[in-house]
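K.L.:
sequence? don't have it. structure:
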């Protein structure tokens, strides 16, 4: 396994990108809104004015994005091109999944609600400015998390958090996509969720047990900083951060949610957090569930137990503004 130092000082280890390399862009238009049409026009206008070759594919059905992503990466490899994801964290995740290990540089045009990945790497939320970043001459190594064989750039989780995400999508379809809807739907889920995970965790050669409503693994410095987790900086340095909550009543759980919103979750007595490069998680019972619901960057799937969280052996190379060196 690689050492954490592989991801340190990313400003010193970029790769050069051919200024003539074609861009292979996937734009998520699955929501069916007119906004996707506007975004497409902006991207095409900016790249034509810059004289840059590109191909743009629209995803109109969410269930096809994995196939589109694989085909896009194949074409990018054939033409020594750059893979670009235009969409929210879920779209970026699907494109990153296909791109990891391909040797292609990776670019994004953020379009989601929270955009933790894009904001962490100082990528503009304005479509015009984000498109211009795709013309950057350098791509920087970005740490990738894996849960079994699935990529996550922001977070992966078991238990309560995947349920929060499922309920959030239901309410967003009914009430619209904004942060207030996301927050209120999360509160509703916490009030009605009473399950607990009984887990065994293998970590650094030792096995321990954990009873918790949720296990959250972070790979995004900005998100971890916002909720007040001390280990936030490891997300840039070759490690992930696990966060678990000891069993508590509903009122205490709501209080923890408010503490997270205030950036004080790491100070709570009921919260356990630690950094790692690799852990294995499985149901503690001998006849535990073979498949466990897992969320990766907001997308829900079921993975076969045991569940292994680890840092990928190789990074993605992201087109982004040059990092500011700390003095």
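P.N.:
Here it is on my side, so go on. Only a predicted model underlies this, so the values are computations on that prediction, with no experimental measurement involved.
K.L.:
make it CA atoms for all contacts and neighbour counts henceforth
P.N.:
OK.
K.L.:
please point out which parts of stretch 180-193 sit buried.
P.N.:
Of the residues in stretch 180-193, 181-182, 185-187, 189-190 count as buried by neighbour count, 16 or more other CA atoms under 10 Å.
K.L.:
okay, and which of those residues map to strands?
P.N.:
Among those, none falls in strands (DSSP state E).
K.L.:
among those residues, which ones are in helices?
P.N.:
The helices, defined by DSSP state H, take in 181-182, 185-187, 189-190 from the buried residues of stretch 180-193.
K.L.:
for those residues, give me a markdown table that also has distance to residue 147.
P.N.:
Putting these into a markdown table (distance: CA to CA, whole Å) gives the following:
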| residue | distance to residue 147 |
| --- | --- |
| 181 | 28 |
| 182 | 25 |
| 185 | 26 |
| 186 | 23 |
| 187 | 27 |
| 189 | 24 |
| 190 | 24 |
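K.L.:
residue 323: which of those is nearest?
P.N.:
When those are compared for distance to residue 323 (CA to CA), residue 182 comes out closest, at 30.9 Å.
K.L.:
how much space between that closest one and residue 67?
P.N.:
Relative to residue 67, residue 182 is positioned 28 Å away (CA to CA, to the nearest Å).
K.L.:
can you check residue 86 too?
P.N.:
16 Å.
K.L.:
which helix or strand contains residue 130?
P.N.:
helix 127-133 (DSSP states H and E).
K.L.:
over to residue 45?
P.N.:
helix 35-50.
K.L.:
equivalent analysis for residue 323, please.
P.N.:
Using DSSP H and E, residue 323 falls outside every helix and strand.
K.L.:
how many neighbours does the nearest residue to residue 270 once chain neighbours are set aside have?
P.N.:
Using CA to CA, 6 or more residues apart in numbering and skipping residues adjacent in sequence, the residue nearest residue 270 is residue 246, 5.3 Å away. The number of residues packed around residue 246, counting by other CA atoms under 10 Å, is 16.
K.L.:
same thing with residue 321?
P.N.:
Residue 321 has 18 nearby residues by other CA under 10 Å.
K.L.:
all strands of the stretch 51-200 of the chain, in order?
P.N.:
54-59, 82-87, 106-110, 138-142, 145-147, 150-152, 155-159, 197-203 (DSSP state E, counting those that start in this stretch).
K.L.:
with mean neighbour count added, can I get these in CSV?
P.N.:
Formatted as CSV, the strands of the stretch 51-200 of the chain follow (neighbours: other CA atoms under 10 Å):
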stretch, mean neighbour count
strand 54-59, 16
strand 82-87, 27
strand 106-110, 29
strand 138-142, 23
strand 145-147, 26
strand 150-152, 24
strand 155-159, 24
strand 197-203, 17
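K.L.:
try this one side by side with the last:
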């Protein structure tokens, strides 16, 4: 890896994205960054382990800016290696949803996003952790990890597209009426709940209206927790309807809490946990905490209106 300069950067790009990464694509990206005063080395990765290793190596080599070119999964993996270091994360939103990039206020246009990398500001944002695993968006237990696994099985075995597979996976999981008992410790208070899911966000998520699933701040130093009190298809569909009608906060079977740290003790010793879309099997109890301002990231010069 070449010796870093004050305006040097490393771009981490998925070699399998789209139709692959032909040399002209890599050269074009390097040229666009050079036009903006950034000398960039593009590193192609084939899988998650290569991505993690490349991000850690760039940070330890003192590269000042490491750019994650991809979706939330790629950004989360790179962020996990940069949190707590002086290395700045840059984001080129090239995924399907790009939740973190949108919440950061980044433009979805590639050239505009490149302008932010070169001329934006560096801000400190929070990251969440579950049993030491960093997440930038959210983590959950219950129905969502099962939906993700069902969706991926359909894509591998049946060749379904992402959205059709997701729709079928939701129906499959909800048909089983899943629910679980959990004990929570939230800032000294012990809670016993039965719920189909527990969702933990890095900062507060909008849960009502058409802005549902977005965040207006990434630096409040708090985790947000959301859970339903009853399972079943119709109960969850009712909550979804209330969310669209902006009446979810008044529902007596939906609970929202905030904390800097919390502990979740499900009945099982090992449980599936989703963290930024990746499903892991973890030992319980699940120890969640927020790390305020642990990640330095490039953001637009002015906060979005």
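P.N.:
Cool, the structure landed. As the structure is a prediction and not an experimental result, all values here were calculated from the model.
K.L.:
now do the SS call for the alignment partner in the second structure of residue 311 of the first structure.
P.N.:
In the second structure, residue 311 of the first structure lines up with residue 290, judged by TM-score structural alignment. Assigned with DSSP: H, G, I helix; E, B strand; the rest coil, residue 290 of the second structure falls in the strand class.
K.L.:
give me the residues contacting the helix holding residue 130 of the first structure.
P.N.:
Residues external to helix 127-133 of the first structure that are found in contact with it (CA atoms under 8 Å, 6 or more residues apart in numbering): 39, 42-43, 46-47, 108-110, 123-124, 319-321.
K.L.:
in the second structure, point out the residues matching that helix.
P.N.:
Under TM-score structural alignment, helix 127-133 of the first structure corresponds to residues 110-116 of the second structure.
K.L.:
coming back round to it: the second structure: which residue goes with the residue nearest to residue 270 of the first structure?
P.N.:
Looks like residue 246 of the first structure aligns to residue 229 there (TM-score structural alignment).
K.L.:
you'd agree that match is up against residue 193?
P.N.:
Yes - using CA atoms under 8 Å, residue 229 of the second structure is in contact with residue 193, at 7.0 Å.
K.L.:
before we move on, back to that, now flag whichever of the ones in helices among the buried residues of stretch 180-193 of the first structure is closest to residue 74 of the first structure.
P.N.:
Among these, and counting by CA to CA, the member closest to residue 74 of the first structure is residue 182, at 35.5 Å.
K.L.:
I'd say that closest one and residue 172 touch.
P.N.:
Yes - using CA under 8 Å, residue 182 of the first structure is in contact with residue 172, at 7.3 Å.
K.L.:
ok, and the closest non-adjacent residue to the aligned residue in the first structure for residue 196 of the second structure?
P.N.:
In the first structure, the residue paired with residue 196 of the second structure is residue 213, using TM-score structural alignment. Closest residue to residue 213 of the first structure apart from its sequence neighbours, by CA to CA, 6+ apart: residue 196 at 4.4 Å.
K.L.:
and residue 218 of the first structure, by the same measure?
P.N.:
Nearest one to residue 218 of the first structure, counting by CA to CA, 6+ apart, is residue 155 at 4.5 Å.
K.L.:
aligned partner of the one you found in the second structure?
P.N.:
Using TM-score structural alignment, residue 155 of the first structure lines up with residue 138 in the second structure.
K.L.:
ok, its match - contacts?
P.N.:
128, 199-202, 275-276.
K.L.:
nearest to residue 77 of the second structure among those residues?
P.N.:
For the contacts of residue 138 of the second structure, the nearest to residue 77 of the second structure is residue 276 (9.1 Å; CA to CA).
K.L.:
ok, the closest one touching residue 133?
P.N.:
No - applying CA under 8 Å as the test, residue 276 of the second structure and residue 133 come out as separate, 10.4 Å apart.
K.L.:
since we're on residue 197 of the second structure, how many residues are nearby?
P.N.:
23.
K.L.:
where's the closest residue to it other than its chain neighbours relative to residue 15 of the second structure, distance?
P.N.:
Nearest residue to residue 197 of the second structure, sequence neighbours excluded (CA to CA, 6+ apart): residue 142, at 4.2 Å. For residue 142 of the second structure, the distance to residue 15 of the second structure (CA to CA) stands at 33 Å.
K.L.:
next: residue 31 of the second structure.
P.N.:
18 Å.
K.L.:
one more: residue 236 of the second structure?
P.N.:
39 Å.
K.L.:
do the same with residue 138 of the second structure
P.N.:
Residue 138 of the second structure is 26 Å from residue 15 of the second structure, by CA to CA.
K.L.:
what's the answer for residue 115 of the second structure, then?
P.N.:
For residue 115 of the second structure, the distance to residue 15 of the second structure - CA to CA - is 23 Å.
K.L.:
alignment lookup: residue 30 of the first structure to the second structure.
P.N.:
In the second structure, residue 30 of the first structure lands on residue 16 (TM-score structural alignment).
K.L.:
hang on, the earlier thing: show residues contacting the helix holding residue 45 of the first structure.
P.N.:
Identification of contacts with helix 35-50 of the first structure by CA under 8 Å, 6+ apart yields 27-29, 53-54, 127-128, 131-132.
K.L.:
could those residues be laid out in JSON lines, adding distance to residue 280 of the first structure?
P.N.:
Below are the contacts of helix 35-50 of the first structure laid out as JSON lines (distance: CA to CA, whole Å):
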{"residue": "27", "distance to residue 280 of the first structure": "35"}
{"residue": "28", "distance to residue 280 of the first structure": "33"}
{"residue": "29", "distance to residue 280 of the first structure": "36"}
{"residue": "53", "distance to residue 280 of the first structure": "44"}
{"residue": "54", "distance to residue 280 of the first structure": "41"}
{"residue": "127", "distance to residue 280 of the first structure": "39"}
{"residue": "128", "distance to residue 280 of the first structure": "42"}
{"residue": "131", "distance to residue 280 of the first structure": "39"}
{"residue": "132", "distance to residue 280 of the first structure": "41"}
